[in-house]
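Pasting the sequence and the predicted coordinates here, then a few questions.
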Amino acid sequence: MLQLLEVCKSRASGRRHDRDMLRTTESVESADGTRVVFHLQGDGPPLVVLHGALTTTDMYNGLTDMLASRYRVVVVERRDYGPSGSGPRPAGFSRQAADLGAVLGVLGEPAFVFGHSIGGLVALHAMHETSSAVRRLALYEPPVALAGPVLASALAEIQELVKRDRPEEAIVEFFTAISDSARPPTTLEPIARILAHRAAGLVADLECLTAMEPDLSRWSTLDTQTLLLAGDNTDSYGSKSIDLLHATLPNADLMVLAGQGHHPDDPAAVAAALSEFFG
């Protein structure tokens, strides 16, 4: 979590003015009518980026700046976080998968897809319907180990806190539920303050995650070439999730990035791995 705090601070700042001059923003209507916003930067074959839970698309600026020299990078604002719309509740991965399908449908050619954390689960759920539109798939620690009832009690508490307009406490509750160590709440409060405006999206993501079937066998026949990325300084659910997927996906390679956690603080390492794999 401390890594995520540093990522929040460093990537939300920087060359925003220069980037905004080079980046365009578009939107598409998903199958259920929800507006899905996405940003485009660079030129070349399309590469779609799906952000993780609580994170903002600005936190991927360093990564997308590096990739934009070779690819037309398409960063999706996932539903329920804004500026994209909010769909029916409870949320489900099938609707988020349809969002990705809608974005892929307007790109004009098959794309590379990179999903970080829960963004990786969105990409996986989309593959049954959109695999023909995906050239290669890269996933950074999609948390399959947390699927099903694992976080059900935490979700109930988080929903109640958000309902009572206590988003910072809701985020502390989430980090406490997934953390390997018993950190006192005071150490989590700085990041909770930064990300409080993303609490509604967190609730939606947890609704998707708790409704997800833990059985991964549905992806055992996925033949899309896939790169599984993990950090060697990650949380236990991240490494366990990657091990589960590596044992399930028939056409997947595994790469472990030195010194990186669930929220990698070195975008150059991720960019290099993606560029090598996507080509």
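Noted; the coordinates are in hand.

Every contact and neighbour count from this point should use C-alpha atoms.
Noted.

just so I have it, where are all the strands in the stretch 51-200 of the chain?
Applying DSSP state E, counting those that start in this stretch to the stretch 51-200 of the chain gives strands spanning 72-77, 111-116, 134-140.

Save those as CSV, and put in distance to C8 too.
As requested, these are arranged in CSV below (distance: least, C-alpha to C-alpha, whole Å):
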stretch, distance to C8
strand 72-77, 17
strand 111-116, 15
strand 134-140, 18
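
Please compare the first structure with the one that follows:
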Amino acid sequence: MDTIAANGTTIAFKRSGKGPPLLLLHGAEADHSMFDAFGKELAPHFTVIAYDQRDSGGTRNPPAPYGLDVLADDAAALIAALGHRRAHVFGTSLGGAIAQVLAVRHADRVDCLVLASSFRVGTQVSAINPAGFPKFAELRSRLPDSLPEFAEYFFTREYLSSHPEALNIFKGNTRTAEQRRRRGVILAQPIAIDLGTITAPTLVLAGSEDRLIPPDHTLSLAREIAGARAAKIAGVGHVGTIQNPAAVAAEVVAFLQNQ
């Protein structure tokens, strides 16, 4: 991991491959390492930049609270600090929400945009999955005892059965209580954006078996963004970049290389 100063933070990042820059934005529970296998699939085609958001991994930031706007400003500042005028941007789950804000606030920094397993910024999370989110929150509050059931919101049951090591992903969270608190209130910070103002060519991806963010909600983002494409990846849950990195990468590479 390397580090660089950007937007008042010290951002930890991993860079690999060669070609046009492609910035990867991880989910709420994760850090850059969720893209280890995915990045290897992309590296033959792009300069892959996977970084840790505030209060994640090796990034160090001030103790003040922040929302999606600040996280989007961080991403824009990182692109510039690494010497790029623009970059392709891939965001998954919360990372996809940050990417939406980035594409609106910093359109000059975004070449093409990919939103995976994400949700519409400004929508109450509880309204997206009213049956699933209360149970998800209850399971999270009982970690690590609830880990096997909690993990099924991210991976299919079949995948976990054949890859029990996937549970270790949730055991490696090293955030302090204060870091978890700040991460936990990101979506409580008010923000409104108009997806219709996004000018970057956009691809929206959903896993067909996503139990956390319903695929139909994710795919509906494409209807608000002019010219956006949408695709559903069969057999994968919320974290497709881990469950089937080759399939997700194939969609991303095909889209970006045809723009």
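Ah, there it is. A quick note: this is a predicted structure, and the numbers were derived from the prediction, not measured.

How alike are these chains, TM-score-wise?
The TM-score (TM-score structural alignment, normalised by the length of the second structure) is 0.77; 235 aligned residues with a C-alpha RMSD of 3.5 Å.

for the strands of the stretch 51-200 of the first structure, which one sits closest to V7 of the first structure?
Nearest to V7 of the first structure among those is strand 111-116; the distance by C-alpha to C-alpha comes to 14.0 Å.

mind checking which helix or strand the equivalent of V253 of the second structure over in the first structure is in?
Alignment note (TM-score structural alignment): V253 of the second structure maps to S275 of the first structure. When elements are assigned from DSSP states H and E, S275 of the first structure belongs to helix 267-278.

what's the mean distance for that helix versus the second structure?
Following the fit onto the second structure, the mean deviation recorded for helix 267-278 of the first structure is 0.5 Å by mean C-alpha distance after the TM-score superposition for the first structure.

who does that helix touch, helix- and strand-wise?
Helix 267-278 of the first structure sits against helix 61-67, with contacts defined as 3 or more C-alpha pairs under 8 Å, 6 or more residues apart in numbering; DSSP states H and E.

Tell me the counterpart residues of the helix it packs on in the second structure, please.
Mapped onto the second structure using TM-score structural alignment, helix 61-67 of the first structure spans residues 36-42.

buried ones in that stretch?
Residues 37-42 are the ones in stretch 36-42 of the second structure that count as buried (16 or more other C-alpha atoms under 10 Å).

where along the first structure do the helices fall?
2-11, 16-22, 61-67, 93-105, 118-130, 152-163, 167-178, 185-195, 199-211, 236-248, 267-278 (DSSP state H).

Check the mean deviation of the match of helix 61-67 of the first structure from the first structure.
Overlaying the first structure shows stretch 36-42 of the second structure at a mean distance of 0.9 Å from the equivalent residues (mean C-alpha distance after the TM-score superposition for the first structure).

neighbouring contacts of that stretch?
Contacts made with stretch 36-42 of the second structure from outside it, assessed by C-alpha atoms under 8 Å, 6 or more residues apart in numbering, are listed as 16-17, 48, 50, 241-242, 245-246, 248-249, 253.

Filter those down to the buried ones.
Neighbour-count burial (16+ other C-alpha under 10 Å) is assigned, among these, to 16-17, 48, 50, 241-242, 245-246, 248-249.

Report the two of the residues you listed separated the most.
The span of those, defined through C-alpha to C-alpha, is set by G17 and I242 at 18.8 Å.

mean deviation of the strand ranked longest in the second structure from the first structure?
Criterion DSSP state E: the longest strand present in the second structure is strand 9-17. Once fitted to the first structure, strand 9-17 of the second structure is off its aligned match by 1.1 Å on average (mean C-alpha distance after the TM-score superposition for the first structure).

ok, back up a step: can you tell which of the helices of the first structure is closest to S86 of the first structure?
Nearest to S86 of the first structure among these is helix 199-211 (8.9 Å), distances taken as C-alpha to C-alpha.

Packing partners of the closest one?
Helix 199-211 of the first structure packs on helix 152-163, helix 167-178, going by 3+ C-alpha pairs under 8 Å, 6+ apart.

let's see it at 10 Å
Helices and strands touching helix 199-211 of the first structure, by 3 or more C-alpha pairs under 10 Å, 6 or more residues apart in numbering; DSSP states H and E, are helix 93-105, helix 118-130, helix 152-163, helix 167-178.

Spit out the contact partners of whichever residue in the second structure pairs up with Q225 of the first structure.
Using TM-score structural alignment, the partner of Q225 of the first structure in the second structure is P201. Contact analysis of P201 of the second structure by C-alpha atoms under 10 Å, 6 or more residues apart in numbering lists 88, 110-114, 225-229, 255-256, 259.

any idea how far D205 of the first structure is from S86 of the first structure?
S86 of the first structure sits 12 Å away from D205 of the first structure, taking C-alpha to C-alpha, to the nearest Å as the criterion.

quick one, which of those two is more surrounded?
D205 (28 against 19; other C-alpha atoms under 10 Å).

Aligned counterpart of the more buried one in the second structure, please.
Using TM-score structural alignment as the criterion, the counterpart of D205 of the first structure in the second structure is R183.

Just confirm its match contacts P63, I think it does.
No. Counting by C-alpha atoms under 10 Å, R183 of the second structure does not reach P63; the two are 11.2 Å apart.

Show me whatever sits in contact with both of these two.
Counting by C-alpha under 10 Å, 6+ apart, the common neighbours of R183 of the second structure and P63 are 54-55.

ok, back up a step: dump the residue contacts of the match of V253 of the second structure.
So S275 of the first structure contacts 66-67, 70-71 (C-alpha under 10 Å, 6+ apart).

now, which of these sits nearest V48 of the first structure?
Of all the contacts of S275 of the first structure, V48 of the first structure sits closest to Y71, with 9.5 Å by C-alpha to C-alpha.

Near the closest one, how many other residues are there?
Per other C-alpha under 10 Å, the neighbour tally for Y71 of the first structure reads 24.

Grab the nearest non-local neighbour of L188 of the first structure.
Excluding the flanking residues, the one nearest L188 of the first structure by C-alpha to C-alpha, 6 or more residues apart in numbering is V172, at 6.0 Å.

Is it correct that that neighbour is in contact with T186?
Yes. V172 of the first structure lies in contact with T186 (C-alpha under 10 Å); the separation is 9.0 Å.

which residues are in contact with both of these two?
Contacts common to V172 of the first structure and T186, judged by C-alpha under 10 Å, 6+ apart, are A192.

Count the neighbours of L107 of the first structure for me.
Counted with other C-alpha under 10 Å, the neighbours of L107 of the first structure add up to 16.

residues contacting the closest residue to L4 of the first structure other than its chain neighbours?
Leaving out its chain neighbours, the residue that sits closest to L4 of the first structure by C-alpha to C-alpha, 6+ apart is H263, at 5.7 Å. Contact analysis of H263 of the first structure by C-alpha under 10 Å, 6+ apart lists 1-8, 52, 55, 59, 116-117, 140-141, 230-231, 233-235.
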